[in-house]
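**Student:** I'd like to go over a predicted model; first the sequence, then the structure.
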Amino acid sequence: MTCHTYTPGQRIHNYKVVAVTPLPIIDSTLIQLVHDKTRARHFHIANQDKENTFSVIFRTVPTDSTGVAHILEHTVLCGSRHFNVRDPFFSMIKRSLSTFMNAFTASDWTMYPFATQNEKDYFNLMDVYLDAAFFPKIDELSFKQEGSRLDIDPSQNPELVYKGVVYNEMKGAMSSPSQVMGRALLQSLYPDTTYSNNSGGDPLEIPKLTWQDLKRFHSRYYHPSNAQFYTYGNLPLEKTLAFIHDKVLHGFDFLSVDSSVPAQPRWQTPRQETYTYAYSDTDTMDKKYQGCVAWLTCDAKDAFEVLVLTVLEQILIGNAASPLRKALIDSNLGSALADASGFEPDNRDAMFAIGLKDIEKSAVAQVESIVFSTLEKLVKEGIAPDLVESAIHQIEFYRKEITNTPYPFGIKLLLSFTGNLIHDGDPVSCINIDADLERLQQALAKGGFLEERLKTYFIDNPHRVLFTLAPDPDLESTTENQIKKELTKIYQNLSQQDLEKIKQDATQLEQIQEQQEDLSVLPTLELTDVPPEIEMISPDQLDRVTHAAGYDKATSGILYFTCPMGAGHVATSLFPLVPFFCQAFTHSGTARQSYIRMAEKIDRYTGGVTLSPFSGTYFDKEADSHVFLALQGKALDRNVPHLFDIVKEFVLTYGFTDLERLKNLLLQYQAGMESSIVATGHRYAISLSSRHLSMASHINEIWHGIAQYQTIKQIVQNITDPETAQPVMEQLAENLNTMAGGILRKDNFKPAVIGSLDAIQQADQAIGQMLVALPDGSRPAFFTPDIPRDTQAPRDGWMTNTAVSFVGQSFKTVGITHEDAPGLSVISKILRALFLHREIREKGGAYGGFAIYNSEEGIFSLGSYRDPHITRTLDVYQKACEYIMKGDYTQTDVKEAILQVCSDIDKPETPGPAAMKAFYRDIARLTDEIRRQFKDQLLQLDKNRVQAIAQKYFDLDGRQAGVSVISSKTALEQANLTLEKSGQTPLVLNKI
């Protein structure tokens, strides 16, 4: 049955069709249904997308901060009625061609989504997901493994410690100021509803959760009557409905579940709140406050008001020229907008927050004053029509653009309206917004509409908080002491029987984690289900397209432009400045126009114009390294001329004369990197541990790692000293101009355009005009200069503000053209699934352990994320190498690893990004023949071949294996004591 034949009132497999709505903007149809017995709602978006998505969503409303919803999300994935294995979720990752598998816990909902292109896989995964959600085992040991538990550690005094995956995950999360800020704002603005609780779990509260509490929470909320089912794609709806009914719903009756989230009672007067976060660097403490103003605004189900506030967000803070962002940044009180700034429409009442970070405590009141004076000025003088037009354009652009980044489009779409859906709103109103846009245009035509909303939602709204986030140098030690006192008290009250129970649990848990399971109960795919071919995309031979590679693709009326430019002529002394050069190039204005005017034009006519740095190694046999910058832009077809007017102005009239703007960009850039270190510390640790292994990895560390952060940090220190500020800024501007002069040469451009033929032809003509105006160069610069580098393997630790660790280890192997490359990619999957997951996550309590094979550089890396250990994890890495060489795995394990690699290879992209990737494969010389040969060899691997490859590369004695750890000073010093006691080389400690 095709989707257009569905009609309201129609019955399908124990469901009733409630509504059928065309979604023309995404060429789809939404069918809404209700199950007869349980009244479970089902939302199906039917279209021709072969990447099919499924999700089941429950409204989950915690009443405390023990993390019950989050821990339940983990625990239901630890075995179920029909799939009674320890970890069916992670086991299915190995047995599937899924393009996405995960689970999410938000403040008031829990979601279990996946996506796949394979129909057999789709129903396999749905079977496992449904059984996990509705019929989980929730045994006590799984709860203790995933949530928290007491354990005995003879090295500690007292002997008790807390362990648990979520416990350590949240210790890591709450080490991040941005996480503390986001959670604390919810607690401040919504003190009377579920949002006042930390749904992820407060590490101080998590141990209070009991197994019985967890089971009660599941019984209360994980019922079909409290569920929303979602499917998306081209598979028949009837088959999906029958499957869900037969597997789950037929066994349930309707249950009245009180899970609704009431509106937060509104205040009559504004409030002030202060929260603290752990920060140990007392030298910089004075400038590490954050201050913001946050308001409760409209009902999240009111689609029109949500649209209005989305427009206001874009007007106020959407780009560098936005009046509120500009006023705050230009105040020079802080470095960047405060964490959690922006409009958040997913809660029952939508929230808006704005402020500054890296300020002094005394500046909080000034931040509030700037916010209100700017808003009052906009109300008094009126909002410029250009700002409104730009904001509406941005909404239009991102409605039309369909991409699979960072999630498959079906999941991105779901996440865009989950907040509305979960509060019984109408998801159609979130997608089909043309009527609301028309209503907005009519309101705007009468004048004063947005100014009136500024008064209503911001200036005259008493439900607001002036919020201060304060650094606390004693918070970490105070918290640790509090936990130690708590554990001491618990220890003193334990009976011998209690102690034996703790020991018994630890022993049982270890036995369960060690035992070999029969996974045959789980459904699986076979290698015969893998399509042997690879997707191949080549430039089209197009009439009147002579300057750029052209890809004639259906891109929903959007043109994509990209242009790599070689960076080989950049002086080696200036190489560390390349990432900031990219930031400044499109964000500091030109010789003709200010950054404000350029930002306005970018927002009004494009989906963005960026310049980004790339370093790597060519994929061909010679394998020389390359460095280039990629200039990119995208625009609706009607705005192609405007896009290239902007691009040409940047390229032909670049200018770095606004020193105040450059200073603000430096501060924002540093603040962004600083926030990312704790959030994605594993990536930094891997970069540090591999920096000695190739020129490209060395440059990657210079451009994207801790080395880059330290470069920018030093410049910022120099410009905050009044005596050195002016000459440093002048030298910086001169350096940026020098770099631009060496890069912007006509023979150094390799442009490509993707879209409809007419748009491509317009773009090609504009590119030709730009190239003619560029100066000639000596030769293309897609090579790497001889940059001095240290080839000695690092063994270092990097100190920062974090309650957990990130442990990286890297060593050299071979690249993709070598016959061993497919085996190395399979080994990375085997190690993660069969060894590291068990040893680092299940036993060690870290959030994750992983292995990565970089086929471009020929580098193999091991890493951990939000890890309570350092030396134990390094021991695990050694044992992992021994494990893979010894061969304690089966041919089935190899097959499942091959499936995972194929899933990565065959992950689909929408036409625009797919063509872009193909173009960059050509730039990096990754030919279709190399890709085809890799996949052919991959599908032929067996266990003996994999083990032989392992024995060739994983005996690390004598190898240049680098080790880098990011952690706290205390944890690193303790790790060094342990290493020295065991006769191992300690880490060289550095301060980030």
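**Tutor:** Structure's in. What do you need?
**Student:** can we go C-alpha only for contacts and neighbour counts from here?
**Tutor:** OK.
**Student:** quick one, strands of the stretch 801-950 of the chain?
**Tutor:** 806-812, 848-854, 859-865 (DSSP state E, counting those that start in this stretch).
**Student:** apologies, that question was intended for the stretch 551-700 of the chain.
**Tutor:** Under DSSP E, counting those that start in this stretch, the stretch 551-700 of the chain gives strands at 558-566, 609-617, 625-636.
**Student:** check the stretch 1-150 of the chain too.
**Tutor:** 11-12, 15-23, 28-35, 41-46, 52-59, 100-101, 104-105, 109-116, 149-152.
**Student:** identify the residues contacting L757.
**Tutor:** Shown in contact with L757 (Cα atoms under 8 Å, 6 or more residues apart in numbering): 542, 552.
**Student:** if we can go back for a sec, can I get the strands of the stretch 1-150 of the chain in JSON lines including distance to I760 and mean neighbour count?
**Tutor:** Below are the strands of the stretch 1-150 of the chain laid out as JSON lines (distance: least, Cα to Cα, whole Å; neighbours: other Cα atoms under 10 Å):
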{"stretch": "strand 11-12", "distance to I760": "46", "mean neighbour count": "16"}
{"stretch": "strand 15-23", "distance to I760": "28", "mean neighbour count": "19"}
{"stretch": "strand 28-35", "distance to I760": "27", "mean neighbour count": "21"}
{"stretch": "strand 41-46", "distance to I760": "31", "mean neighbour count": "23"}
{"stretch": "strand 52-59", "distance to I760": "31", "mean neighbour count": "25"}
{"stretch": "strand 100-101", "distance to I760": "33", "mean neighbour count": "18"}
{"stretch": "strand 104-105", "distance to I760": "40", "mean neighbour count": "18"}
{"stretch": "strand 109-116", "distance to I760": "32", "mean neighbour count": "24"}
{"stretch": "strand 149-152", "distance to I760": "60", "mean neighbour count": "20"}
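**Student:** second one coming, line it up with the first:
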Amino acid sequence: MFKLGNIYYGFKLIEETEVKEIQSIARIFIHEKTGAKLLHLENDDHNKVFSIGFRTPPSDSTGVPHIIEHCVLSGSRKYITKEPFMDMVKGSLQTFLNAMTFSDKTLYPVASRNEKDFFNLMDVYLDAVFYPKIYEIPEIFMQEGWHHEIFDEEENIRYKGVVYNEMQGAYSSPERILGENIGKSLYPDTCYQYSSGGNPDIIPELSYEDFLDFHRRFYHPSNSYIYLYGNGNVEKQLKHIDENYLSNFDKAEIHSTIGIQKPFTSRNEIVDYYPISSEENDENRSYLSLNFVLGENTDPEIYLMTSILSQLLVESEAAPLKKALLDEGIGEDIFPVSSGGLQPSFGVVAKNTSPDKKAQFEKVIFETLNNLVENGIDRKLIEACINIVEYDLREASKFPTKGIVYNMISLDSWLYDGDPLVHLQFDKTLNKLKSNMDTSYFENFIKERIINNPHSSLVIIEPKKGLGEEKQRIMEGKLDEYKKSLSPEEIKELIEENNKLKEMQVADDSEEAKATIPKLSIADVEPKAQVIPQKIIKEDKLTILSHNIFTSKIAYVDFYFDISMVEEKLIPYINLLIGLLGKIDTKKRPYSQLANEIYIHTGGIDFDVTCYDQKNSDELYHPKLIVKGKAIGDNITKMMELVSELITQSKIEDKKRIKELFQQMKSRIEMTIFDAGHSVAASRVSSYFSPSKKYMERLKGLDFYWFLSDILETFDSNSEEILSNLNKVYNMVFSADNLILSFTGDEDDFSLVKANLPIVIDKLNTLDFQPIKYGFAEERLNEGILSSANVQYVSKGYNFRRLGFNYNGSMRVLSTILSRDYLHNKIRAQGGAYGAGILLDRTGHIVTFSYRDPNLDRTIQVYDKMADYIDSLNIDEEELTTYIIGTMSQLDPATTPHMKGQIATNRYISKITQEDIQKTRDEVLATKLEDIKAFIPLIDKAMKEDYLCVLGNENMIKDNEKLFNKLVQLKK
């Protein structure tokens, strides 16, 4: 038993309380000797979390907090390999292992179910942050941050560095540029005016000395926020942290306080630009954003109202601001934007608009808000939006490692000297907001915090052709001037520095260094694969899969509709359709009322489309449209009624509304392309040789994006045909034939779902459809996809089954070795890309990818030499065991209860049995070096098939045009 005021291994307990909302006992400690703050959340979650964070306010946009986050994980006092972080990823049972830079803090969280592993991870991170090798090895800064690269006196100097290239990729997104300018516009006198991740134009201004000074100033226990979560032995954890780390330090005065931005007396306005490629259309491609500072995050009402306002005014389908702006034709997509930090903001963005609509944009917003204040907001809309936020809190944002989410929520107040529990104890605030639904609370909040609030900004981001080339010329000019300023001796010194860096990168860690990395043994691994409970019930054409899993009383009900009867030319219409349902009128009510009904009574009804490969084949596959609903208790009946209404009574006829939704769909795809560029390229290359991946490309890949773009180009003249095709698909896909119902929850709720099934089933169409055999032929398109991105996403792949090879679990270990070692070293550490990897699956796909990669041809050469690397691979049993254990962590990821039900359902559809899962596990655990070597011909032949796709910079791809069969514009 803990007692208030007592000291436990140097930590004084200052508060203990129950947090019912997250089923935890919370304890707040202060470390007496250093002043380090520690929050412990005790509960029965065996997925334990440790995190240490620091307040790290930037004073410029060189990205120093971000570069330090990378660098401290590259060797420390106790762990002297080049990259202990990657060594732990290779051989840990971790369920979460990462580090994150925010606008005002840097966080180092880890999670594991295994206690020995948990302590190993905790120790590696503590040693990394307090005793990094950055002071002794400047090459770490050069590799992870930035450096001048040159290897020959006649060469031009280049900028190189992992963070530099990562941020080159990040700044390919106009939304990133918009976000940075919102920070500048609202908080010009605080740290939030800067890019903590680093603006690539400014990163090269960071000196090694200033980098070290930032670490000295902020990475001290007195500036730390330590977090422990789960069912671990907290006294043992406290003892370890104190005895091995904190006791070595004394209290220090750290000047890291986050400054408050004084309120404005008038609105601030900023205009900035983003690059587009020379062949892109720049008409109506601007962004307008109106933003307001709402208060301080330590206030629990402000904290929740920031999220509620986003739903209420913009995000919900019933949101009045979005509707008003779309009705006025201001932008093709309207979405909310908010900045976190000490002073949260609310903003509304119009995307794909023009600067000359600025006055109209502001006018519509204020007229709409004034109308809401004078005439009142729809109470059902308020109730629905509160419900959305409440579900998000109770489900920990649907993130599988809940403890990580709770850590971030606690820091939203704790970091600013507030109560770390205030946002975790959300019931009191939610209840207050609910009790105010019938008062003028929400209208007054909008009036005071938005309408009458001069602390606001208008940000305009415009497209600019040639901006990328202009920045490239400026950068090359700077580098040229820099080289001219160097004497021959200084150039030689610079070349020597680069050679020293290269030597460090290519050198293997010594056996002595490797021995410092903590290791698990095979005995630490559970040999038996987890069995997900699944009861299979067959009723006529219906299959019911029930998963009796604890879900905190939320019932998850998913309908899997067979869509294999849809003819090939209509495949993309399936994805168009699901983008409409729930957002258009039904025969029963308008879409605004429908949205309110859904969120008042349920946690949401969502739609998805995907394709499940049958075990061991990509030629046999099962395309499905999935309707996902969730509700609590008696609301299950209402949820079933709403599902039925959506899939049988939607009216596909309002051309104006449908065009708006298509424009929004296109906009949202564009906003994700560069963040998921590696997936885009990998999916595209897979579609060249895989029928199931070709289907997915038509359904939701680049083929779909281009189809949607074409649809919008001709919508006004072809709307009748488009609506006809949508109705045809709508009347076809919601069929009782081959329907699978997947339920996840408890037995009582399952009985309620089963009793209410006729509400949905009885209204489905009963036509007898035949599945279509699509004629997807293999085709080596080898495209270079031209974009305004500053980096590349490079992918090669093939299907090894077509080359005569069969799947084996040892391939998972091969993937770990190649991804975590060879590709990481060659493409990331030496090549400067943010990441790289390879996937091998039981259907036969072998696909490589790189992420935010400054290279192109060089990366392809790395892929082509994978077989040579495996041929020369010489590792002992201990090293191989490390790779096996790292592979096991991928077989046992953290999952939410709903995810478990989905995994079991996916396996059922793909005909993957528990025996198959166990066989793969057994093969992973039994892997020998000769098993890995046996894959040499597979890798060699797959890469020699030469199926290639690159999404990247227009000029870089054109410079390597000989590698491609065709060049394609990303945005047509």
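**Tutor:** Received it, and whenever you're ready, just let me know what you need. As the structure is a computational prediction, the values presented were derived from the model and not from experiment.
**Student:** could the strands of the stretch 1-150 of structure 1 be laid out in CSV, adding distance to T802 of structure 1?
**Tutor:** As requested, these are arranged in CSV below (distance: least, Cα to Cα, whole Å):
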stretch, distance to T802 of structure 1
strand 11-12, 53
strand 15-23, 46
strand 28-35, 45
strand 41-46, 41
strand 52-59, 32
strand 100-101, 28
strand 104-105, 23
strand 109-116, 27
strand 149-152, 22
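**Student:** to T680 of structure 1, which of these lies closest?
**Tutor:** The closest of the strands of the stretch 1-150 of structure 1 to T680 of structure 1 is strand 104-105. By Cα to Cα, the value is 18.0 Å.
**Student:** how far apart are the closest one and its match in structure 2?
**Tutor:** For strand 104-105 of structure 1, the mean deviation from structure 2 after alignment is 0.4 Å (mean Cα distance after the TM-score superposition for structure 1).
**Student:** what's the matching range in structure 2 for that strand?
**Tutor:** Using TM-score structural alignment, strand 104-105 of structure 1 lines up with residues 100-101 of structure 2.
**Student:** next one: the equivalent of V525 of structure 2 over in structure 1 from F90 of structure 1, what distance?
**Tutor:** By TM-score structural alignment, V525 of structure 2 lines up with V530 in structure 1. Using Cα to Cα, to the nearest Å, one gets 20 Å for the distance from V530 of structure 1 to F90 of structure 1.
**Student:** burial count for the residue opposite F90 of structure 1 in structure 2 once aligned?
**Tutor:** Aligning on TM-score structural alignment places F90 of structure 1 opposite M86 in structure 2. If you count neighbours by other Cα atoms under 10 Å, M86 of structure 2 ends up with 17.
**Student:** so what's M86 of structure 2 up against?
**Tutor:** Per Cα under 8 Å, 6+ apart, neighbours of M86 of structure 2: R820.
**Student:** and the strands in the stretch 151-300 of structure 2, which stretches?
**Tutor:** Counting by DSSP E, counting those that start in this stretch, the stretch 151-300 of structure 2 has strands at residues 158-160, 224-230, 268-276, 286-293.
**Student:** and the stretch 301-450 of structure 1, by the same measure?
**Tutor:** Under the criterion DSSP E, counting those that start in this stretch, strands of the stretch 301-450 of structure 1 are mapped to 336-337, 342-344, 349-359.
**Student:** which residues does the match of V525 of structure 2 contact?
**Tutor:** Counting by Cα under 8 Å, 6+ apart, the residues that V530 of structure 1 touches are 899, 902.
**Student:** tell me the spacing between it and N102 of structure 1.
**Tutor:** For V530 of structure 1 relative to N102 of structure 1 (Cα to Cα), the value is 22 Å.
**Student:** same thing with L972 of structure 1?
**Tutor:** Distance from L972 of structure 1 to N102 of structure 1, by Cα to Cα: 32 Å.
**Student:** just R661 of structure 1 next, same as before
**Tutor:** 41 Å.
**Student:** looking at those two, which is more packed in?
**Tutor:** Neighbour count, other Cα under 10 Å: between R661 of structure 1 and N102, R661 has more, with 20 against 13.
**Student:** I'd say the more buried one and F585 touch.
**Tutor:** No: with contact defined as Cα atoms under 8 Å, R661 of structure 1 does not reach F585; the gap is 11.6 Å.
**Student:** distance between stretch 244-264 of structure 2 and the chain's centre?
**Tutor:** 30 Å (Cα atoms, centre = their mean, to the nearest Å).
**Student:** can you measure across it, start residue to end residue?
**Tutor:** End to end - Cα to Cα - stretch 244-264 of structure 2 spans 48 Å.
**Student:** residues in structure 1 matched by that stretch, start to end?
**Tutor:** Stretch 244-264 of structure 2 covers residues 247-267 of structure 1 once aligned (TM-score structural alignment).
**Student:** and stretch 167-186 of structure 2, by the same measure?
**Tutor:** The alignment places stretch 167-186 of structure 2 over residues 170-189 of structure 1 (TM-score structural alignment).
**Student:** so for that stretch, what gets flagged as buried?
**Tutor:** Neighbour-count burial for stretch 170-189 of structure 1 flags 170-181, 183-189 (criterion: 16 or more other Cα atoms under 10 Å).
**Student:** what of stretch 125-144 of structure 2?
**Tutor:** 125-134, 138-144.
**Student:** sounds good, over and out.
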